[in-house]
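>>> Sequence isn't available, so here's the structure alone:
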């Protein structure tokens, strides 16, 4: 689509200073600094990553580390113990090492925090019992194939050999689930039922495995080409084996877990506190955060009502949204138009923000927008490979039957996943091979830091004038409303806090959670049902977005107050992003100079 849906504003020419709420943004050179010599702590971190890739080939594929694309993880108890042994070995090595500079100090703090929390999670049995609708071995085993190259027969041969390992990977996971079950650790019944349904969807005649074979082509320069007969035969057999394994898994979950799975969705306050720390890399007062979440919902609701009046005077929020959905100026028809619009908006943001508001290295100025091969409804980002031969990618998993899209509510998502959101944050860190070890660049990811930055990026684009159009502003607020509502639901349900008065107070129930969610989110029912299942089955993750944004805003305000008239937003962004995806407590300490004793 053309840029007719852009917010009304004048953009500076390349190299021209831009002014706004935060004053003048001067152009800063992106020239590569001198290569930093590797230290003992760098070598420990890189050794850990090498061994992690061996233990988790799926993670290796995700991070673009070659050499493991035919393999899958061992999800059995033995596999979890191997990870625990690697963490213990690495933490012991770190205890013997001496940091030589601030980069080392951040690495040391970040690795101790991340690996230490992973050990706590392991000791609590949470890795062994992992089963939910979005982030458990069921999804990660299947999802890794989306990232594999398919340009040549050799690529398809590698993919086929990994497909052949799916039955063994699922078998190992089942051993862990049985081991956890014997200890009384079973995912809630709602999650087991949903995973059974996901298995059924994957193995239908138009499900993932059948579609993979039917649509398998070579990505040749002259256009899609046909696979060699032998390659297609191998792929077909491997896909059928994987399909059969997922079909069997659905029956196995029904037979071995469903009857014993607890009806209660809540994980409890003690377990929730651990999971919240794991997703944030920070410890927060959950009762205070729960109250703040309700205040945020009220604030955003009031803003939405004001914008609704701009869109259609005298209208309610729902009436204004209906008007936006009916407005041809905001409509996209079909996934081809959606993909083209995503790419145009992403490229536009890079072109307009580079060298004015952000330093964006040349390799990071490429992002690829794609329609995902799955149909789950999710929108997500995958990082570039280490050498950038595979660019950062924004994926849209369009649900079956959905052909119409509204740009008014999706522009903020492009900024969230692309620039200045995940793509700038993650790809720029991958690029910094001259300063950061591989673990810092490719693995150090914390949801609160990463997703909090992406929400901060959406808010920043509003501050810079990109969301001035009332329709686009409504889309931003609609997204914020969902993120704030899930802070309330997630913490409230799992920690057992009293439900808000608007849903009757008292103990939370599924029906109260559904009522609250649908009162403050405007997506379709099927999407919201999945969202609610996600909150109930993946405690602590969904609130990390909005809580992370809050902590990012607090850090920015703290640095601005400390630096006064000398504060530069661009410098703040550069300093913060250069640190990489560490936990929020480590990020704060690094930005404020507390790890080295310096003052930022």
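Here it is on my side, so go on. Just so it is clear, the structure is predicted and the values come from calculations on it, not from any experiment.
>>> drop to CA atoms for contacts and neighbour counts, all remaining ones
Noted.
>>> Which positions within the longest helix along the chain qualify as buried?
In the chain, assigned by DSSP state H, the helix with the most residues is helix 229-256. Buried residues in helix 229-256, counted by 16 or more other C-alpha atoms under 10 Å: 231-232, 234-236, 238-243, 245-250, 253.
>>> contacting residues around the helix or strand following that helix?
Remark: after helix 229-256, the chain's next helix or strand is helix 269-280, criterion DSSP states H and E. For helix 269-280, contacts defined as C-alpha atoms under 8 Å, 6 or more residues apart in numbering pick out 114, 117-118, 120-121, 282-284, 286, 446-449, 494-496, 539-541, 544, 548, 583-584.
>>> Among these, which lie within helices?
114, 117-118, 120-121, 286, 447-449, 494-495, 544, 548, 584.
>>> Please report which of the residues you listed has the highest neighbour count.
Per-residue neighbour counts (other C-alpha atoms under 10 Å) across the ones in helices among the contacts of helix 269-280 peak at residue 448, which has 33 neighbours.
>>> ok, structure two:
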């Protein structure tokens, strides 16, 4: 008789992370695993199936683990629920063969291949030797991706035409960043040491040639084949993706109605703040356009990076010890400028597991050199502190009390984006938005997230615009109407609006998680406050909430209410 003790759910989850890293070195690099630095994943159909087999095997192990003594403790229960929900949602996407039509302006395998170089260690000659090997792996990774898309074409699983067009444009920019014939990989490799100069240059040229080859195939073969395919996904596919990004099976019609209710609430607030800036302004966006010309600005790319770093440093000093209790390693976050050729939205990358690489915020400049302050303040509270950085870095900090899975690869998008939007609101509640200019910028960002709920659900499900809407009442949503609506209710420039709508067509169901996740965080806080009464301690609640790891929206409100 065997005396082997079966693992508990957290052990199953951490074994999954180890086995995932072996298959996906991009994930390994983000976690700080040095051995991953020279490799790229298999993006072919076979590589996708290997990942799915790992998920199925892990779920079988989890079945056994949940029957073990001790599996019903809070820490094991949370981990098991997350692992089962995440792997089930990911398998649903895989089994629907969504990986055979993964084309768009972000979150595709080629985007992951390029972006991983920005977080690959590059401090020593040994690091750069690994980078050279990784550069030489780019052609195989892009060829595997093309194999997956080719199979999708055979099975008539078509990507949306509009994101495909944008992706071809991005590949063109990656192949020639500034019109000089120098590709992004060559530009990146130019920072390497002289001792490896010839090796790096040759590897980078090989990577760029693979980008050109993929671009030509996408333009000449893929795009013509999918011409006329729908840009929207319909209710069944949307529900699948919504579960993937939100960790719950949403009532999509209720969520759509909630988006409209937030739209009307925010519009009223925006009109009040706009009147303080430009009395008599026809709309809040007229006042924001006035700020584009006459409001406070940061001039220069280096200058805006430095200014954003200062904003985050100031937030940490003001919040630590008063509203949060931060470990020293969580206090460090870096401001960076995003590489060209990506989507227009700012983003955050988390720290490595040992914090040797800190969390970083990234600003895409889109060629601009002048940046309005109103558009930056609440956005950097969202991306940096107390938003994404505090949550995701805290998860890594307490990983030993959770599991590696809960702290890293098990992230639910709507949980993280909901916290970041909640963080913007928290800074407003705490009085950090100092004047009408900053507060109108915050409300404009909130309105953008409400508009995302409306147009993302509305256009993919082709819903009817309500009769009380000031915009095309009674008509059915289309991508064209969605772009018009978004442009009319945002201070962002036309290229940003276009990039946003392409993003929604690329990753349906993700953009709604900001507002719906924020709603879950607010409800969880309110329930905890009701339970504790006058004894409710916001600082203690925030730190407990940030230390429980990832949860889907199914579980988030329940767990937050218990804290």
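Here it is on my side, so go on. Predicted model, so just to flag it, every value in this text is computed and none were measured.
>>> circling back: can you redo the ones in helices among the contacts of helix 269-280 of structure 1 as TSV, where the extra columns are distance to residue 103 of structure 1?
Converted to TSV, these look like this (distance: C-alpha to C-alpha, whole Å):
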residue	distance to residue 103 of structure 1
114	16
117	21
118	22
120	26
121	27
286	31
447	21
448	21
449	18
494	37
495	37
544	25
548	23
584	16
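>>> nearest to residue 210 of structure 1, of these?
residue 447 (33.2 Å; C-alpha to C-alpha).
>>> Now do the same for the closest one: its match in structure 2.
By TM-score structural alignment, residue 447 of structure 1 lines up with residue 413 in structure 2.
>>> ok, the spatially closest residue to its match that is not a sequence neighbour to residue 140 of structure 2 distance?
Leaving out its chain neighbours, the residue that sits closest to residue 413 of structure 2 by C-alpha to C-alpha, 6 or more residues apart in numbering is residue 245, at 5.3 Å. Taking C-alpha to C-alpha, to the nearest Å as the measure, residue 245 of structure 2 falls 29 Å from residue 140 of structure 2.
>>> residue in structure 2 matching residue 496 of structure 1?
Counting by TM-score structural alignment, residue 496 of structure 1 lines up with residue 462 in structure 2.
>>> wait, residue 234 of structure 1
In structure 2, the residue matched to residue 234 of structure 1 (TM-score structural alignment) is residue 199.
>>> so how far is residue 557 of structure 2 from its match?
53 Å.
>>> same check, this time on residue 526 of structure 2
On the measure of C-alpha to C-alpha, residue 526 of structure 2 and residue 557 of structure 2 end up 10 Å apart.
>>> between the two, who's got more neighbours?
residue 557 (22 against 15).
>>> does whatever residue of structure 1 lines up with the more buried one count as helix, strand or coil?
Aligning on TM-score structural alignment places residue 557 of structure 2 opposite residue 588 in structure 1. Under DSSP: H, G, I helix; E, B strand; the rest coil, residue 588 of structure 1 falls in the helix class.
>>> Could you count how many residues lie near the nearest residue to residue 588 of structure 1 once chain neighbours are set aside?
With C-alpha to C-alpha, 6+ apart as the criterion, residue 588 of structure 1 has its nearest non-adjacent residue at 6.6 Å, and that residue is residue 555. Per other C-alpha under 10 Å, the neighbour tally for residue 555 of structure 1 reads 20.
>>> Repeat that for residue 234 of structure 2.
Using other C-alpha under 10 Å, residue 234 of structure 2 has 15 other residues around it.
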